[in-house]
Structure formats: structure tokens, C-alpha cells
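> Would you be able to build a 3D model of this:
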Amino acid sequence: MGASTDVSSLVRNYWSVLLGNALEWYEFAIYGCMATYMEQNFFRGSVLATWLGFTATFVARPLGGIFLGILSDAFGRKLAVMLTIVGMLSGTVGQGLLPTPRGAGDSAWGSFGLVLLFSLRLLQGLCTGGEISTVSTYIVEVSGHESKGRCVALISITVNLGFLLARTVVWSLQLILGEERMLDWGWRLPFILALLPGAMALAGRRDLKESEEFQAQKEAREAGAANSKSGASLSEHFVNVLVGIGGVIAFAVFQYGGMVWTNSFLEKHGAPANMPMLAGMCSRVLQMVLSFFVGWFADCYGVALVTLASGAMLCCAGAPFFFLLASYPDNVANIFLIYGVGYGIIGAMVGTVVFMYCAELFPTSVRNLGVGISYNIGFSIFGGFAPLVAEASLGWSLYGPGLLLSAAGLLTLLTVVISMMGLRAGKLKLAYLRPELYFGMSSKSSGSGSKKPDSARQAQFTCVAGV
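Below is the predicted model:
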């Protein structure tokens, strides 16, 4: 079966997973796209308090990854993705219905709305942490062995589609309603509009089937014949968890300290009206277009090599790109060239196969839990606090956020280099899905010996685009 057939089959059979994932990230991105409205409605003009509200979701993400990871590894991927979509919808639509301190004044009702906002943001964090780890595990396990990179690229596409839809909806409502009505009540609409597509995704997920890998592992466990590999505990893979955390740092910081926070930075530092939003939309489209090429590169040369290259790219380009944005924030061509095109290329590199990078690190029996912990801790610590750190760093230097981006790229680069040294020395096993193609190396030179990956598909890998 060719790569194009694998991808089309995945979309046909698991559309509800992909739609739900796009919706999850739309819901998650809405708050960031409307930071100025949230700031005035809930936080009385405090920028740092507004981004603290954004960060609240990241506090709960590791807990969601752990709880739903355990649930998924024990009872199945389907149950986990059902719970995440229900919780995320409740948290999102609920935010659009809250009373606000701006509307209620100094009354207890306004304070109650603020408390509920943080509560619903925490619920979103729990569900987002479980959603991305379960979807990553699910898609990796049901995709074709030779085309996993291109199939996993669909996750990146739906993530960017969610962020793109959030920007498009907010921008369209701004044009239709104007600033005054958006501030008064229009900000509620993007939250509430998530209800209809969410209901469609929920209905579609009811008919999902478990992955063959999980089903085989479950049957072996129930029969009492599971070997030590399938019965492994996550404690045996502690170093792999650390490798996963380091591997997502570049993507986490770029996503929220680069894409999300920079939008508000440009708006407040002289950028023409709507230009940051339009450039951000162009960046998301470019990331979606480039995702399949990055996935193909991973299918040819390995997911670890792509992760290494993405860390190096952000390390080299993060600081100078932001320097240019900060130096000429009112220049339309500069905004589109850097924030639209430059950030689009970086985003595609750092974000396309990071989900597969984490999933590769763990065997089937603990894969969802391993991804849930490593990915979500990395995002919570480094991504969740990136807007706060970026905003605070402006007090030290106008170019502080750029140095933050480059430092994030360097940490991911070093993570891959150090982990590969351990792999070559035979002290680590990093690839459970495609050890024959992890860093452009054959299975004999990868440190995996003659061990086979725990995928049911062991076909000889051939790198031919579209075949």
C-alpha cells in the first residue's frame, strides 16, 4: 500500500479524530487570539494577568495526560478521545457564557465569573493534555509503517487548521461587528460556535475502532501471555520521558512564545490594524502546506533527524527573526516576510513530526501514558510559560523574546544529540516503531540490535514519495 493510499484511508476512517483534534486546538487558540478582549473584560487591563489565565490550562495538561494516558493504555484509545472532546466542548462553550467583571462591575457576580473562567481553563487543560497524547498514539498506531511521517503530518495539519480557524473567526467577527461590539459581547461568539462541529466530531468518534497494536497487546494481557515488553511499566522508561520533554521544547516555545504571543506584541507596537492576524493566518496555511514535505522527509531520513534539524533551525533563526520584527513592527512587508513566511517554515519543521518523535520512545503498553507525560510536561513548563516569560523579558530587553526562541531550539538540538550518543552506546532504546529508520540509520547501527519494533507492519522500508 502506497503512502497516498495510507493517508487517504486514514482520513476516510478516522476523520472524526482529525476533526476533533482541529476543534480542540481551535478552542484552545481562541483565548490567545482574543487576549485583548479577555484582558479588558476579565482582568481590568492587566496584560500579565491575562496571560496567566492562558497559562492556567498548562498547569492541568500533565494531569490530563497522566489520567487519560492510564485510561487509554488500560481500556483503549476510543474511550479517551470520547472523554476529551466532551470535556473540551464543555470548557470552551462555558467560557462564552460567563459573566465578566467588566459587565458586572464590583459585584460578586463578576468575581464569580472570573473564578469560573479559571476553572473552565483548567478543564480545557485536562482535556487538551489527554487529547493530543491519545490522538498522537492513535494515529501512529493505525498508520502505515512506510508512511507514518506523512500520516502523522495530518495531526500537524489539524493543529494548524484549528489555530487558523480561530484567527479567521476572530478576524471575521472583528470586521463584521467592530471593536465596540466585539468588546461588549462579540468575544463570546467564537467560544459558542464550537458547539456544532464539536457535536459532529463526538458523533463520529462513537464508531471508532481500536488500533490493531493496542488490541493485540490487550488480548495478550488478558490471556496472561503478555511478555515483559508488553507488560513494561513507565518507570523503566524514565530517561525516554526526559528525551521526550526535551524534544518538544522547540515546538512548545515557538507555538506560544513565537506564534501566539508575537501576534499581541505586534498589535501593541505599531503594526497596522489586522496585519498581524493576516500574517499569522498566512503562516498557518504555509505550515499546513509544508507539513507533508516534512513528514516525507521523516519517512526518508528518520524522525530524530528531522527533530535535530528543527532545533537547529529555531536556534539559528529565532533571535534574528524576532530582532527584525521588534525593530520594524510597523512595516507590513517585514511582518509578512518574517511572521508570515519565516515563522511558517520554522513552524512546519518544529511541529510536524514532534508527535511521532514522542510516540517512538515508548512500547505499546505504556505509549499513551509516556506521550501524555513527556509531551504535556514539556508543553506545560516551556510552552505554557513562554508568553509570560516573553512579556516579562521585554523589561530587560526589547529582543529578549528572540533569545528565548533561540534557546528553546538549542535545548531540543542538544536533547537529540545527547540521546543519540546514548543510543549509539547501547544504553538507550529510543525507537519502538521504526528502529530501522530513526536517525537515517539501519537497525544494525541504531543500537537496537536485532530487536523488532512492536508494530505489526515490518515491511522493508522504501522511501519513494507518493508510493
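> contacts, neighbours, all on C-alpha from now
Fine.
> tell me what the longest helix along the chain is packed against?
What stands out as the longest helix in the chain, according to DSSP state H, is helix 148-184. Helix 148-184 makes packing contacts with helix 3-13, helix 15-33, helix 35-42, helix 108-142, helix 189-192, helix 275-301, helix 354-360 when contacts are defined by 3 or more C-alpha pairs under 8 Å, 6 or more residues apart in numbering; DSSP states H and E.
> Need the winner for burial among these.
Sort those by mean neighbour count, taking mean count of other C-alpha atoms under 10 Å, and helix 354-360 sits at the top with a mean of 28.
> Return the distance of it from the chain's centre.
11 Å (C-alpha atoms, centre = their mean, to the nearest Å).
> now the other sequence, so there's something to compare against:
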Amino acid sequence: MADGAPSQIRQIAGGAAGNLVEWFDWYAYSAFALYFAPAFFPKGDTLAQALNTAGIFFIGFLMRPIGGWLLGLYADRQGRKAALTLSVALMCAGSLLIAIAPTYAQIGIGAPIILLVARLVQGLSVGGEYGASATFMSEVAEERRRGFLASFQYVTLIAGQLLALGLLIVMQAVLTEAELMDWGWRVPFVVGALCAVVVFFLRRGLVETAAFKAVTAAEHKGLMRRLLAHPRPLLTVLALTAGGSLAFYTFTTYMQKYLVLSAGWSKIDATRISAFALLGYMCLQPLVGALSDRIGRRPLLIIFGVLGTILTVPAMHAIGGATDRLSGFILIMAALTVLSCYTAISGLVKAEMFPANIRALGVGLPYGIAVAIFGGSAEYVALAFKSAGHESGFFWYVSIMCAVALTAAYLLPDTKKHSKIET
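As a prediction, the model looks like this:
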């Protein structure tokens, strides 16, 4: 970067801080879902309430493509900084709405409708955040350390989820289960909204990337037409995201519920093991990112595809049968290590496929479509398979989609050698 290393570090830190808050807010929903589900839905069995909250979690994902499209266009026309600032403002609004939402007992069907609206706003925010963040962090990173520096997108993404789980662990220790289900579940959404306000002002201090500044006024016109002129990168992003996001949400977001509902663990044990596993997973991201700077991006994507295809089914069966907490942790960490070969470099690989004038849109839109269909539905599909008595069918589904990602990775020229990010 022309401004030098110190400026680069500040840029990466500024983009990462916002990403962390975005994903803390997003994952707080999943981490606390077991506690707030009865507040928004009629009384019933635990599995039915889990299905209801998972359904709204999935519907929120349907806004991802719209967010990727609208904020992608905004980022490619008005700048990465402007899009990142807008996305965190939207996330703040969604979190605040959940924090103050009345319950089903108070207003009936209006309660889940308010929850749905809040998740739609958050989905719009996160859908735009991914493309803008991946583009911004890839463009400000120097070429020789681009994999390492860009991996902090997922470091902060995982850190946001980890902080949500960490807050849950603390609250489980200081509050009773009745207090958590009564009012405690509102706390993370208040915290998220307040942190988003801080990051909003932090992001206003970011410096626009040189790559965006170099785009001419004429290149800002007809962005959708220009994007459709790159069908192969679009299909590649779709395929990689389909398999990668499904595996990611299976082994992170859904894993906590899987340990409770299928392995028979207590909520507290499942939360703690998930938190420790996510901490290890977070630390793996920069290591794998740095490895990609040495050996390239494509070999790592192929490793993820091959091992994800072969090992998902036996790994999920083994985790589901793990009664010993240490063995469960080791199995989850093994799966997350394989997954790191995708997540550490996923945003960078996608950004390296597109020219600067359509980069945020090219990353955000196909990512949003694929993650809405496959990643966002992971929890709901898994619970539906379980409810139907065919839980292992979900494991095979994940394995097949990893094979789809493998095919895309195999056909992909190594983006490290053929990057479209200006050096």
C-alpha cells in the first residue's frame, strides 16, 4: 500500500473492528436462541421452538443477496468506506429492535413479526458487509502478505461469534436459566447495538482504497452489465460459497444445537466446548492465510474440498456419539481445521477474481445468493432431517456440497498468480 505499513495496519484494524461487531450481532441470535425462543413463539416442545427460530434465522439470510447487490453497487459507486459505514449502521438498528421487542405473551403474533423484521434488516447489513469488507481488506493489503492480512476478515467474523458465546457463558454463570429466558437474552442485543455505534464513528475515519480511487467515472456506469460479462468468476463464487458456507454454518452455528439435541450434552457444556473450538479455529485463520501466500490459494481450496467430501459424514456421526467432552472437542477442531482451508482465504480468492469497478458487487452478490440458499438454511435443514428421523441425510447433503466446491476449486486458476487486484 502506498501510504506505508502503519497506515495499512490501521486500515485493516478499522475494517476488522466493524466486521467483528457485525458478526457479534448476527451470531448473538443463534447463541441465545435456545433462551429467547419461548418469548417469541407459542409454548410447545423444544424442537418445535428451535425450528421456528431457525426458520427466521434462514429467512434473514434471504436478505443477503439483496444486501450484497445494493451495498455492492453502493461500494463500487460511492466507495468501500461508505458501504462499510452504512452496513454497521443497519446492524445497529436491527440489534436495537430485537433488544426492545415485546414478547408473544404481550402482543401475540406481532412479536415474531418484529423479530422477523429485525433479522431482515440484519440480513441486509451482513449481506453487504461481506463483499465490502472482503474487497476493502484485500485492496489495502500488500501483495506479499495479502493472504495473511485478508484472513483477518474471518478472524473477526469468528471472534464476533466467540464473543457472543463468551457473553452467554458469563451470563449462564451469573444468572439462573429462568432469568436468562425472562430478560437476560436481551443483553447481547443491547451490547451489540452500542458497539455498532462506536464502530460507526471508527469507520468514518477509514481512508478510501487506492484501487477504488483509480476507477474512472465511466467505469462506474452499467455495473450489472459489466458484472454479467464475467460468468465464470460468478459461477465459481456461487459454487465455492455453496459448499463452504454450508460446511461453515454446520460446524459453527449449528454445532451448539447439535451437541444439545443429538449428542445429549447440556446447554452449558455445549456452549463451552463450542467456544473453545471457535477460539482454536480463529487462531488458525492467519496461519492458513499466510500459508496461501507461500503455496497459493488453489491447493488449500482443493484440500478443503477433498477432505470435506470424504470426512463430513463420519465426523458428524462421531461428534454425535461423543460422550467424552475432550474427544468431542478434538473431533470438532479437526473439522474446523479442514474448514480453515476455505474460510481463511475465501473472501480474498473471490476479490482477486474481479476488476476494481465491480469487485464488491462481484463478491457480494453471488456470495449472498449462495449463502442464503445453502449456508442460511443449514440449521433449518439439519433440524428438519432430524425431525423426520433421517438425521444422517443432512450429513450426506453437506458432503455433496463440499464436492461441488471441490469441482470449482479444481477448475479455478490460482488467484495468487492471476490476481486482478492492482499491485
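> ok and the longest helix of structure 1 relative to helix 275-301, angle-wise?
Calculated by axes from the mean of the first three to the mean of the last three C-alpha atoms, to 10 degrees, helix 148-184 of structure 1 forms an angle of 170 degrees with helix 275-301.
> quick one: helix 148-184 of structure 1 aligns where in structure 2?
Here helix 148-184 of structure 1 aligns to structure 2 at residues 146-182, judged by TM-score structural alignment.
> List the buried residues of that stretch.
146-169, 171-172, 180-181 (16 or more other C-alpha atoms under 10 Å).
> Can you report how many residues lie near the equivalent of Phe395 of structure 2 over in structure 1?
Aligned by TM-score structural alignment, Phe395 of structure 2 pairs with Gly402 of structure 1. Using other C-alpha atoms under 10 Å, Gly402 of structure 1 is surrounded by 26 other residues.
> Next up, the contacts around Gly402 of structure 1.
Gly402 of structure 1 sits next to 318-323 when contact means C-alpha atoms under 8 Å, 6 or more residues apart in numbering.
> among those, which recur in structure 2?
On the basis of both residues aligned by TM-score structural alignment, their matches' C-alpha atoms under 8 Å, what survives of those in structure 2 is 318-319, 322.
> Secondary structure added to those, as TSV?
Formatted as TSV, those follow (DSSP: H, G, I helix; E, B strand; the rest coil):
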residue	secondary structure
Gly318	helix
Ala319	helix
Phe322	helix
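> Tell me the one of the residues you listed nearest Ala104 of structure 1?
Taking C-alpha to C-alpha as the measure, Ala104 of structure 1 lies nearest Phe322 of the kept ones among the contacts of Gly402 of structure 1, at 39.2 Å.
> per the alignment, the closest one corresponds to what in structure 2?
Here Phe322 of structure 1 is matched to Met316 in structure 2, going by TM-score structural alignment.
> ok, now how distant is the closest residue to its match other than its chain neighbours from Leu34 of structure 2?
Spatial nearest neighbour of Met316 of structure 2, excluding adjacent residues (C-alpha to C-alpha, 6 or more residues apart in numbering): Phe395 at 6.8 Å. Distance from Phe395 of structure 2 to Leu34 of structure 2, counting by C-alpha to C-alpha, to the nearest Å: 23 Å.
> Could you do Lys221 of structure 2 as well?
According to C-alpha to C-alpha, Lys221 of structure 2 stands 47 Å off from Leu34 of structure 2.
> again with Leu279 of structure 2
Distance, Leu279 of structure 2 to Leu34 of structure 2, by C-alpha to C-alpha: 22 Å.
> Repeat that for Leu238 of structure 2.
31 Å.
> give the contact list for the residue sitting nearest the centre point of structure 2.
Nearest to the mean C-alpha position of structure 2, counting by C-alpha atoms, centre = their mean, stands Leu157 at 6.2 Å. Contacts for Leu157 of structure 2 (C-alpha under 8 Å, 6+ apart) come out as 19-20, 23-24.
> Quickly note the distance from it to Arg80 of structure 2.
18 Å.
> Repeat that for Val140 of structure 2.
Distance, Val140 of structure 2 to Arg80 of structure 2, by C-alpha to C-alpha: 11 Å.
> between these two, what contacts are shared?
Thr209.
> sorry, back to before: among the contacts of Gly402 of structure 1, which pair sits farthest apart?
Gly318 and Phe323 (8.6 Å).
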